[in-house]
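K.L.:
no sequence on this one, just coordinates:
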């Protein structure tokens, strides 16, 4: 049985509008921040390494939702900038793991804090009710961001 778009509680158009709004918000925060610039996939890889710890390229590719060759290219770029380093995997000497350097950790924290400060400033312009609505949406956005759910 198929459900028509008009009977769905959320239409594809609603979803598209949310995607566009989230992309615009993230882009405007990143363009306004006066911190080191990174490509979106580089930022995502640094954030994953910061939150999950060292991992193999294959796992990075899964978490960054990209191909393994793309993950390898991203890691190579981050490595050449001193943000990550490759080490032998203690569990398998033939493999390598990627881990953040001190500069990589400082960079991701600086980016996160800079964007958070800018967003906080923007949030202060909203009404109390609007801010409360956004607080309740944050856990839902986290769930939506996790492809395993």
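P.N.:
The structure has been received and is ready for your questions. Since we're looking at a predicted model, the values are computed, not measured. Numbering: from 1, shown residues only.

K.L.:
For the rest of this, base every contact and every neighbour count on C-alpha atoms.
P.N.:
Fine.

K.L.:
Please name the nearest non-neighbouring residue to the most centrally placed residue in the chain.
P.N.:
Residue closest to the mean C-alpha point of the chain, counted by CA atoms, centre = their mean, is residue 44 at 4.1 Å. Of all residues not flanking residue 44 in the chain, residue 64 sits nearest, at 6.3 Å (CA to CA, 6 or more residues apart in numbering).

K.L.:
and the lengthiest strand in the chain, what other elements does it pack with?
P.N.:
Scanning the chain for the strand with the most residues, using DSSP state E, yields strand 92-100. If you count contacts as 3 or more CA pairs under 8 Å, 6 or more residues apart in numbering; DSSP states H and E, strand 92-100 packs onto helix 40-52, helix 57-64, strand 84-89.

K.L.:
Pull the residues that contact that strand.
P.N.:
46, 49-50, 53-57, 75, 83-89 (CA atoms under 8 Å, 6 or more residues apart in numbering).

K.L.:
Most neighbours of all those, which one?
P.N.:
When neighbours are taken as other CA atoms under 10 Å, the top entry among those is residue 46 (28 neighbours).

K.L.:
If we ignore the residues flanking it in sequence, what's nearest that one?
P.N.:
residue 108 (6.5 Å).

K.L.:
ok, and here's another one to check against it:
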């Protein structure tokens, strides 16, 4: 029997596959990094660009470009860091939250047909697993 931690790796792999399938199904052309960055900001609050790049798994130059595009679209704000006037703090706007919520609904609706045949018992298992996973993740997105 594989170690229990293998189940976590399988869940992560399945989640990545589900995200790719949903993106293909919705034909959403926004880069995955956009949704990761908005999700990070929504979960963790405003942060410096370098930290946003790190948590979004992006390069700093790539995140600089993306933040410029997101700011132009009204999805994020850029403010001077009060503790260091040379630094910028990025935050999600109400428009960014609305866009993120709409994207999550698109994903949900795109994936729903894959799970239409689940029994009530299987849904209960998935619901419980989702709750367990969520309870073991800190606001910064890293394991406790």
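P.N.:
Structure received. These numbers come from a predicted model, not from an experiment.

K.L.:
just to revisit the earlier point, can you tell me which residue in the second structure aligns to the residue nearest to residue 46 of the first structure?
P.N.:
Counting by TM-score structural alignment, residue 108 of the first structure corresponds to residue 100 in the second structure.

K.L.:
Sketch out the helices for the first structure, chain order is fine.
P.N.:
Counting by DSSP state H, the segments of the first structure that form helices are 12-32, 40-52, 57-64, 68-80, 102-123, 128-145.

K.L.:
neighbours around the aligned partner of residue 39 of the first structure in the second structure, how many?
P.N.:
By TM-score structural alignment, residue 39 of the first structure lines up with residue 31 in the second structure. Counted with other CA under 10 Å, residues neighbouring residue 31 of the second structure total 10.

K.L.:
any idea how far residue 31 of the second structure is from residue 130 of the second structure?
P.N.:
For residue 31 of the second structure, the distance to residue 130 of the second structure equals 25 Å [CA to CA, to the nearest Å].

K.L.:
Report the separation between residue 133 of the second structure and residue 65 of the second structure.
P.N.:
Separation of residue 133 of the second structure from residue 65 of the second structure (CA to CA): 32 Å.

K.L.:
hmm, back to that, would JSON lines of the helices of the first structure with distance to residue 94 of the first structure be doable?
P.N.:
Listed next are the helices of the first structure as JSON lines, based on distance: least, CA to CA, whole Å:
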{"stretch": "helix 12-32", "distance to residue 94 of the first structure": "38"}
{"stretch": "helix 40-52", "distance to residue 94 of the first structure": "21"}
{"stretch": "helix 57-64", "distance to residue 94 of the first structure": "13"}
{"stretch": "helix 68-80", "distance to residue 94 of the first structure": "16"}
{"stretch": "helix 102-123", "distance to residue 94 of the first structure": "25"}
{"stretch": "helix 128-145", "distance to residue 94 of the first structure": "33"}
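
K.L.:
Give me the neighbour count for the residue nearest to residue 46 of the first structure.
P.N.:
Neighbours of residue 108 of the first structure using other CA under 10 Å come to 23.

K.L.:
Which residues are in contact with it?
P.N.:
Applying CA under 8 Å, 6+ apart, we find residue 108 of the first structure in contact with 43, 46-47, 50.

K.L.:
List the contacts of the equivalent of residue 56 of the second structure over in the first structure.
P.N.:
Counting by TM-score structural alignment, residue 56 of the second structure corresponds to residue 64 in the first structure. Contact analysis of residue 64 of the first structure by CA under 8 Å, 6+ apart lists 41, 44-45, 48, 71.

K.L.:
Tell me, of the residues you listed, which are also contacts in the second structure.
P.N.:
Compared against the second structure with both residues aligned by TM-score structural alignment, their matches' CA atoms under 8 Å, those retain 41, 44-45, 48.
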